[in-house]
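**Q** Structure, please.
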Amino acid sequence: MIKEATLVFGYNDYSREIIKQITGDNMPVYVYTMDMELLEKAEADSCNVALFDLSDDWDEIAHRFDTGNLRLFCTLQDDAENIFLTISLRAAFKDVFIVALARNQESARKLRMAGADKTMPILQTTANIITERLEKPIVMRAVHDLLYGRSEVMIKQLVVPEDSFFVGKRVEELDDIKMHNVIIFCVADSSHRTYFAVTKKGRHHQIAANDIIIIIGYNNDIEAFKLFLEGQEKR
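**A** Alright, predicted model coming up:
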């Protein structure tokens, strides 16, 4: 029986990003997919991978792993399937820590009701790409801990209001602004193009109304930054 493990259900761009962040930890990672073609792709990517079905009773997992030390990531791209998967896993494993990928706030709400301990917005997962380029190990550690739910640090996505002081500013111009102890990871525009704050292209991106800014910080600092973004606090 395997004593400790992380199981990732689904194999796609988002799950691969999660796997990239948690690989190298002392806990081995196992991938489960419903698609034979994706299984072959995961094998080609050197993953430990197996097939599963939404009708599974999870006996194979219960016998293979010590369920007292499991962490599960539900990353199916179909919302209904991901919710059903979360319900099924929670029914089978009462005490495991479940993280579920959410497309939006409504999806996140349903996943929490289904039994997820933590939900991750898709844009948050995309933002984790930036950790490859960060030079501060403490920030990389914080993002890693976020995935495991061990940190008080949060990642939050905020929409830029039309009348915000940020509209028209380049990302690099925000360096001189009071940042309330938060780190700007990236900005996503209305076409879902993502501009990472540590790249030259990202730093030159001009912020527009309805852009989404993804930040990392403690909850109180994030709330203060949100007021600042919305123009409710003086600079």
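**Q** From now on I want contacts and neighbour counts done on CA atoms only, so please keep to that.
**A** Will do.
**Q** Now do the SS call for the residue lying closest to D79 once chain neighbours are set aside.
**A** The shortest distance from D79 to any non-neighbouring residue, by CA to CA, 6 or more residues apart in numbering, is to S107 (7.0 Å). Counting by DSSP: H, G, I helix; E, B strand; the rest coil, the backbone at S107 sits in helix.
**Q** One more: E40?
**A** E40 is classified as helix under three-state DSSP.
**Q** Could you check how far it is from A50?
**A** 10 Å (CA to CA, to the nearest Å).
**Q** of the two, who's got more company?
**A** A50 (17 against 14; other CA atoms under 10 Å).
**Q** Validate this expectation: the more buried one resides in a helix.
**A** No - per three-state DSSP, A50 lies outside any helix segment and is strand.
**Q** Sequence B follows; please return its structure for comparison with A:
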Amino acid sequence: MKKNGDAKDVVVVGTGMVGLEVARQLCERGESVRVVDSDEEKVEKARLLGYEAERINLGDDEELMNLGIGERVDVFFSLLEDDASNVFLVISARALAPDMPIVSISETEETVQRLYAAGATKVIDPYQISGYKIYELMHHPLIAETLERTVFGNDVDLEIAEIPVTAGSFLDGVYLDQLLLENEYDLVVLGVVDRYYGDHLIFAADPKRHCIDVDDVLVVIGPRAELEKLRRDLKQEKK
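**A** Sure thing, here's the model as predicted:
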């Protein structure tokens, strides 16, 4: 996809499920996307899917500079399938471009902190929320809005979090479509994971009414401070 008008020049490193899904989403919103990997076979697969793709040595700063990092690249996604590789790449990209937004992924909380320390602007944990698939999240408009505000906007404080429902909580027994956390906490409820039905996310917009029960897990989006406020209030209820 060629850059035109106000489209941002975006580099997506990684051709796994997450990398290609992010590339697809960005292409659909009109951005100029280049997909990059060190594996020629994976690069060729991305080309066959219609992406502008190229193979480079990700450990070579000169090749990273040739991509335009530090000059014309507006946003950089490090979406490799190995945590250590993402940390190394984020360090390299940040050294070349001190102000460029960098988004990465991690499978562990420990690596999340390492990625932020390495210079990532935003870290996505695709397996954090009860094991449901990243594409199920990526296709939901609230997630698209969150990425819009945190990656392409200035609001880097938005988070997606799990809120367990415990006995005696004000969340217990409330219907999902009647739970308006935005009124009290400036939070938006994305959905709920009902353990009775497994790890599948029931979206708040689902036409079937769902009553929240003990051991369910709410999935919410909002500023980090508001999430902490909700957690504190729920802890005080248990005392």
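**Q** how close does the aligned residue in the second structure for the residue nearest to D79 of the first structure sit to S38 of the second structure?
**A** Taking TM-score structural alignment, the alignment pairs S107 of the first structure with T111 from the second structure. In this view, T111 of the second structure and S38 of the second structure are 22 Å apart by CA to CA.
**Q** what about the helices in the second structure?
**A** Here the second structure has its helices, by DSSP state H, at 17-28, 40-48, 61-66, 83-96, 109-118, 134-138, 141-147, 181-185, 224-238.
**Q** among the ones you listed, which is the most enclosed?
**A** Highest mean neighbour count of the helices of the second structure: helix 83-96, a mean of 20 (counted as mean count of other CA atoms under 10 Å).
**Q** Which one of the helices of the second structure lies nearest to D172 of the second structure?
**A** Across the helices of the second structure, D172 of the second structure has its closest neighbour in helix 224-238 (11.3 Å, CA to CA).
**Q** What helices and strands are in contact with the closest one?
**A** Where contact means 3 or more CA pairs under 8 Å, 6 or more residues apart in numbering; DSSP states H and E, helix 224-238 of the second structure is packed against strand 158-164, helix 181-185.
**Q** and of the ones you listed, who's closest to V123 of the second structure?
**A** That would be strand 158-164 among those, by CA to CA, at 9.8 Å.
**Q** Let me see the contact set for the residue most central in space within the first structure.
**A** Central residue of the first structure (CA atoms, centre = their mean): T125, 3.3 Å from the mean position. By CA atoms under 8 Å, 6 or more residues apart in numbering, T125 of the first structure lies in contact with Y14, E17, I18.
**Q** Just list the residues touching the aligned partner of the first one in the second structure, thanks.
**A** Think Y14 of the first structure. Mapped onto the second structure by TM-score structural alignment, Y14 of the first structure lines up with V18. For V18 of the second structure, the contact set (CA under 8 Å, 6+ apart) comprises L79, I134, Y135.
**Q** correct me, but M36 of the first structure touches F52?
**A** No - using CA atoms under 8 Å, M36 of the first structure makes no contact with F52, being 10.0 Å away.
**Q** Now do the same contact list for the residue lying closest to V13 of the second structure once chain neighbours are set aside.
**A** Spatial nearest neighbour of V13 of the second structure, excluding adjacent residues (CA to CA, 6+ apart): V36 at 4.6 Å. Applying CA under 8 Å, 6+ apart, we find V36 of the second structure in contact with V11, V12, V13, G14, T15, V43, A53, E54, R55, I56.
**Q** Mind putting those residues into TSV with distance to E228 of the second structure?
**A** Output for those, formatted as TSV (distance: CA to CA, whole Å):
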residue	distance to E228 of the second structure
V11	33
V12	32
V13	33
G14	33
T15	35
V43	42
A53	41
E54	42
R55	42
I56	42
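**Q** The helices and strands packed on helix 224-238 of the second structure: which one's closest to V220 of the second structure?
**A** Of all these, strand 158-164 comes closest under CA to CA, at 5.6 Å.
**Q** by contact count, what packs against that closest one?
**A** Using 3+ CA pairs under 8 Å, 6+ apart: strand 158-164 of the second structure touches strand 217-223, helix 224-238.
**Q** Any idea how many residues pack against I214 of the first structure?
**A** Counted with other CA under 10 Å, residues neighbouring I214 of the first structure total 22.
**Q** Apart from its neighbours in sequence, what residue is nearest L38 of the first structure?
**A** In space, L38 of the first structure is closest to Y11, 6.5 Å off (CA to CA, 6+ apart).
**Q** How about M140 of the first structure?
**A** With CA to CA, 6+ apart, the residue lying closest to M140 of the first structure is T131, at 5.7 Å.
**Q** swap in A108 of the first structure?
**A** A102 (5.1 Å).
**Q** tell me the contacts of the one you found?
**A** With CA under 8 Å, 6+ apart, A102 of the first structure has these contacts: D79, A108, L111, T119, M120, P121, I122.
**Q** Next: V192 of the second structure.
**A** Per CA under 8 Å, 6+ apart, neighbours of V192 of the second structure: L176, L201, I202, F203, A204, I212, D216, V217, L218, V219.
**Q** can you check Q157 of the first structure too?
**A** For Q157 of the first structure, the contacting residues are L123, Q124, I212, I213, I214, I215, by CA under 8 Å, 6+ apart.
**Q** so how far is the first residue of stretch 8-17 of the first structure from its last?
**A** Terminal-residue distance, stretch 8-17 of the first structure (CA to CA): 11 Å.
**Q** Okay, buried residues for stretch 67-83 of the first structure please.
**A** Residues of stretch 67-83 of the first structure classed as buried: T67, L70, R71, L72, F73, C74, T75, L76, Q77, D79, N82, I83 (neighbour count, 16 or more other CA atoms under 10 Å).
**Q** For burial, what's the neighbour tally of the alignment partner in the second structure of L51 of the first structure?
**A** Matched by TM-score structural alignment, L51 of the first structure corresponds to R55 in the second structure. Around R55 of the second structure sit 17 other residues, with neighbours defined as other CA under 10 Å.
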